[in-house]
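Enquirer: Give me the fold of what follows.
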Amino acid sequence: MNMKQTNFIITSAAFVIVIAGMKVASTILIPFLLAAFITILTLPTLLFLNKKGFPKGISVFIIILLLIFLGGTLSTLLGTSISGFSSRIPFYTEQITNRINWLIELISGFGFKIPKSTMNEYFDPGTAIQIIGNTLSGLRSVLTNTFLIILTVLFLLMEVSEIPTKIKKAFPNSSDLFKSIKSFFEGFNRYLVIKTATSIFTGIFIFLWLYFIGIDFPILWGLLAFILNFVPNVGSILAAIPAVLLAIIQFGFLKALFVVIGFLIVNIGLGGLLEPRFLGRGLGLSPLVVFLSLVFWGWVLGPVGMLLSVPLTMILKIALENNSNTKWIAIIIGSDK
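Expert: The predicted structure follows:
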């Protein structure tokens, strides 16, 4: 076994150990990862305030106040809506069971016999509603770490201006590494700002659409659409499922179709037209890798891992690019555009 093969085996083993450690420590790791990406998102605001003559301490204080306000508002809205939804789960379970029985009888009228026991075997409405409730509760549990996240953002913002200098001192002969990191932060910041803007618009549109249709808890589904819009490829589908299901429970299949149309309008308009135009080639990852990273980081870190799958994979790509033994992997997972 030559040295190159040995290095590859050692690198692979180290990667497996790190991922296993991240999975075990995900509860502790998630707040710090969220804080890091919130810091990147707020960095342009910090630089803008500094250019306007505000001292760094005052600039950071203003940003932290904004984050406390936004975090508190988000936690309150989500907490209230999730509690209300959870209290109505038994009612929704009963209603969707009635809808399914009605559908079975309708199909039976055309000569197709579907035993109710068979339907219940493959689809348990109570379980489906409970899964939605548990997922929302898990989202609320992440928000309970708001104080820790904001405190971490505070320290990161105070230190962020010194990070480039520290990297240059730590790696004096690695100019390519510094360029890769700088390119990543510039690209990721652009990605995050545009994605946040489109996600806010998506959330507002879905809230208003569902409100005028009359769906219960439109604020909850608007916030869910905002959050899940950060999940590549499948986020919009996941956001639509509970709203469509609730429309079927409340009003039947016709209004559920209007809910589907609303999600299609906003996702085709933003996700299919505006986002590609402003994001351009994105962050240099192939579509297949984006999807696989979604699954992988979701397995490692849960729902938050799905939200952060793109930036986490980009960090991994930079690490692979700057190691001669693994550079070929970075080329494979990168986009050819």
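
Enquirer: CA atoms for contacts and neighbours, from now on please.
Expert: Fine.

Enquirer: in the helix or strand harbouring residue 186, what's buried?
Expert: Element membership for residue 186 (DSSP states H and E) is helix 175-213. Within helix 175-213, the residues scored as buried using 16 or more other C-alpha atoms under 10 Å are 177-178, 180-181, 184-185, 188-192, 194-196, 198-207, 209-211, 213.

Enquirer: outside of the helix or strand following that helix, which residues touch it?
Expert: Per DSSP H and E, the first helix or strand lying C-terminal to helix 175-213 is helix 218-228. With contact meaning C-alpha atoms under 8 Å, 6 or more residues apart in numbering, helix 218-228 is reached by 77-78, 81-82, 199-208, 210-211, 235-236, 238-240, 242-243, 307.

Enquirer: cool, and stretch 262-277?
Expert: 194-195, 198, 202, 205-206, 209, 236, 240, 282.

Enquirer: Tabulate the residues you listed (a markdown table), appending distance to residue 68.
Expert: Below are the contacts of stretch 262-277 laid out as a markdown table (distance: C-alpha to C-alpha, whole Å):
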| residue | distance to residue 68 |
| --- | --- |
| 194 | 22 |
| 195 | 21 |
| 198 | 22 |
| 202 | 23 |
| 205 | 25 |
| 206 | 25 |
| 209 | 28 |
| 236 | 27 |
| 240 | 29 |
| 282 | 30 |
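
Enquirer: before we go on, could you also do this sequence so I can check it against the first one:
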Amino acid sequence: MSAGSTGSPDGRVPAADQAPAPETLPRGVVVLLGTGAAVVTAAGVRSFAEIVGPVFLALVLTIAVSPLRRSLIRRGVKRWLAGLIALVVVNAFLLGVAAMLAYSVAELAGLLPTYQDKFAELVADTRAWLADRGVGQDQLQAALQKFDIGKFVDTLQGWLSGLLGVVSLLAFTVAVLFFMGIDATDFSARLKQAAQVRPDVIAALTGFTRGTTRYLIVSTVFGLIVAVFDVAVLYVLDIPLPWLWGLLALITNYIPNVGFFIGVIPPALLALLDQGWATLLWVIVAYSVINFIIQSVIQPKVVGDTVGLSTTLTFLSLVIWAWLLGPLGAVLAIPLSLLVKALLLDAAPSTHWLAGLISGGPVPEDAPPAAPAELPPDEVPAEQVG
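Expert: Modelled structure (predicted):
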């Protein structure tokens, strides 16, 4: 600024000496427009859940196997061969899990009808116990109608009859995995090229990939540990189909907050039907101890800031994605939320402060202060002009 120019007494340049600021929408209007766009997007995702879910599952599996591919390339394996090996590994894992689930559910469907008499006996005993304590027969009848193992078996058989649809969905996922595996061999070079034009966006996507990989590794390791302990307990208690319940414990370990409750209910009910109330209590106690020590004490300390989401947001992510995509959305809730966070918050420097607000974990004492807000155009300090 020249010596003869005038300014305000506090050293700020008048608005008339500056270029006109671009017009922007009021913040309230921006919030309303963003909320409306989110609602429309959510409706679209739910409408195409049968496509969005398998595609994102294929993406997560491709990310999960990427460390293997990179390790093979560093060891001198050609890129196309490393990509092929990674593709074979991830498809073998997916098909193996699907085959184990299909076989185990079929075994369970054949086992449950043998407990019809035992269930009727339990119902009679429960009715007599409640009647002795003054509960009326009408109330008993209304309550017991909701617990009919015959209806449960019919529902399970309906699921089995829809196995053809699950197989077709699995075939679609495998097909998407194949094409993603092919593209992944050269994707790192494409990211480096794109980073020259949009470094913030590519950095956000890279962070999503890194965070998802760490989350999957930690959840898988601890899920396997929990599953092994659960299977051992079920073997000791002589509960039928222990490997099915171990596989269920592994899968539900990816479901935040409520996965434990989903994993303990089926073996506990089967323990009740097979051996009685005492065994049911033993199953619940054993699962609770294992879950508390491994998933509530050890796992969070190892995970640390891998997810980068607060506890409340993690639970809300589970609810929202389960509503949008069904059970698959519950399993993939954390990676889906990490992707949304990367695209909407991490990709733009102006929203990095908001990403810090929703992150989990304590704030370090030596954390740098937040960047000061930018001054309005008519209050730019004089030393920053000219």
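
Enquirer: The helix holding residue 186 of the first structure vs the second structure, average offset?
Expert: Once fitted to the second structure, helix 175-213 of the first structure is off its aligned match by 1.9 Å on average (mean C-alpha distance after the TM-score superposition for the first structure).

Enquirer: counterpart of residue 272 of the first structure in the second structure?
Expert: Using TM-score structural alignment as the criterion, the counterpart of residue 272 of the first structure in the second structure is residue 296.

Enquirer: I meant to write residue 10 of the first structure there.
Expert: By TM-score structural alignment, residue 10 of the first structure lines up with residue 33.

Enquirer: Please apply the same query to residue 293 of the first structure.
Expert: In the second structure, residue 293 of the first structure lands on residue 317 (TM-score structural alignment).

Enquirer: Please apply the same query to residue 157 of the first structure.
Expert: Match for residue 157 of the first structure (TM-score structural alignment): residue 181.

Enquirer: my read: that match touches residue 61, true?
Expert: No - Residue 181 of the second structure lies out of contact with residue 61 (C-alpha atoms under 8 Å); the separation is 9.7 Å.

Enquirer: for the residue positioned nearest the centre of the second structure, what are its contacts?
Expert: In the second structure, the residue lying closest to the centroid (C-alpha atoms, centre = their mean) is residue 333, at 2.5 Å. Neighbouring residues of residue 333 of the second structure by C-alpha under 8 Å, 6+ apart: 255, 317-318, 321-322.

Enquirer: Which single one of these is nearest to residue 141 of the second structure?
Expert: residue 322 (33.1 Å; C-alpha to C-alpha).

Enquirer: The helix or strand hosting that closest one: which residues count as buried?
Expert: In this assignment (DSSP H and E), residue 322 of the second structure forms part of helix 311-325. Of the residues in helix 311-325 of the second structure, 314-315, 317-318, 320-322, 324-325 count as buried by neighbour count, 16+ other C-alpha under 10 Å.

Enquirer: export those to CSV and tack on distance to residue 291 of the second structure?
Expert: Shown next, in CSV, are the buried residues of helix 311-325 of the second structure (distance: C-alpha to C-alpha, whole Å):
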residue, distance to residue 291 of the second structure
314, 18
315, 18
317, 21
318, 19
320, 24
321, 24
322, 22
324, 28
325, 26
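
Enquirer: quick one: which of the residues you listed is nearest residue 93 of the second structure?
Expert: The shortest approach to residue 93 of the second structure among those belongs to residue 325, at 22.1 Å (C-alpha to C-alpha).

Enquirer: Quickly note the distance from the match of residue 10 of the first structure to residue 40 of the second structure.
Expert: Distance, residue 33 of the second structure to residue 40 of the second structure, using C-alpha to C-alpha, to the nearest Å: 11 Å.

Enquirer: Now do stretch 89-108 of the first structure: everything it contacts.
Expert: 113-114, 116, 125-126, 129-130, 133, 246, 248-250, 252.

Enquirer: let's see 6 Å
Expert: Stretch 89-108 of the first structure has contacts (C-alpha atoms under 6 Å, 6 or more residues apart in numbering) with 125-126, 249.

Enquirer: now do stretch 43-63 of the second structure
Expert: Taking C-alpha under 6 Å, 6+ apart as the rule, stretch 43-63 of the second structure contacts 173, 177, 324-325.

Enquirer: ditto for stretch 85-94 of the second structure
Expert: The contact list for stretch 85-94 of the second structure, computed with C-alpha under 6 Å, 6+ apart, reads 69, 181.

Enquirer: That stretch vs the first structure - mean distance after superposition?
Expert: Looks like 2.8 Å for stretch 85-94 of the second structure (mean C-alpha distance after the TM-score superposition for the first structure).

Enquirer: What residues sit buried inside that stretch?
Expert: 85-87, 90-91.

Enquirer: How about stretch 145-164 of the first structure?
Expert: Those would be 146, 149-150, 152-154, 156-157, for stretch 145-164 of the first structure by 16+ other C-alpha under 10 Å.

Enquirer: what does stretch 32-51 of the second structure give?
Expert: 42, 45-46, 49.

Enquirer: Filter the residues you listed down to the ones in helices?
Expert: Those of those mapping onto helices are 42, 45-46, 49, per DSSP state H.

Enquirer: Adding distance to residue 356 of the second structure, write the residues you listed out as CSV.
Expert: Compiled in CSV, these are given as follows (distance: C-alpha to C-alpha, whole Å):
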residue, distance to residue 356 of the second structure
42, 24
45, 27
46, 29
49, 30
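
Enquirer: Counterpart of residue 178 of the first structure over in the second structure?
Expert: Aligned counterpart of residue 178 of the first structure in the second structure: residue 202 (TM-score structural alignment).

Enquirer: Now do that match against residue 185 of the second structure, distance only.
Expert: For residue 202 of the second structure relative to residue 185 of the second structure (C-alpha to C-alpha), the value is 17 Å.

Enquirer: Right, I'll call it a day here.
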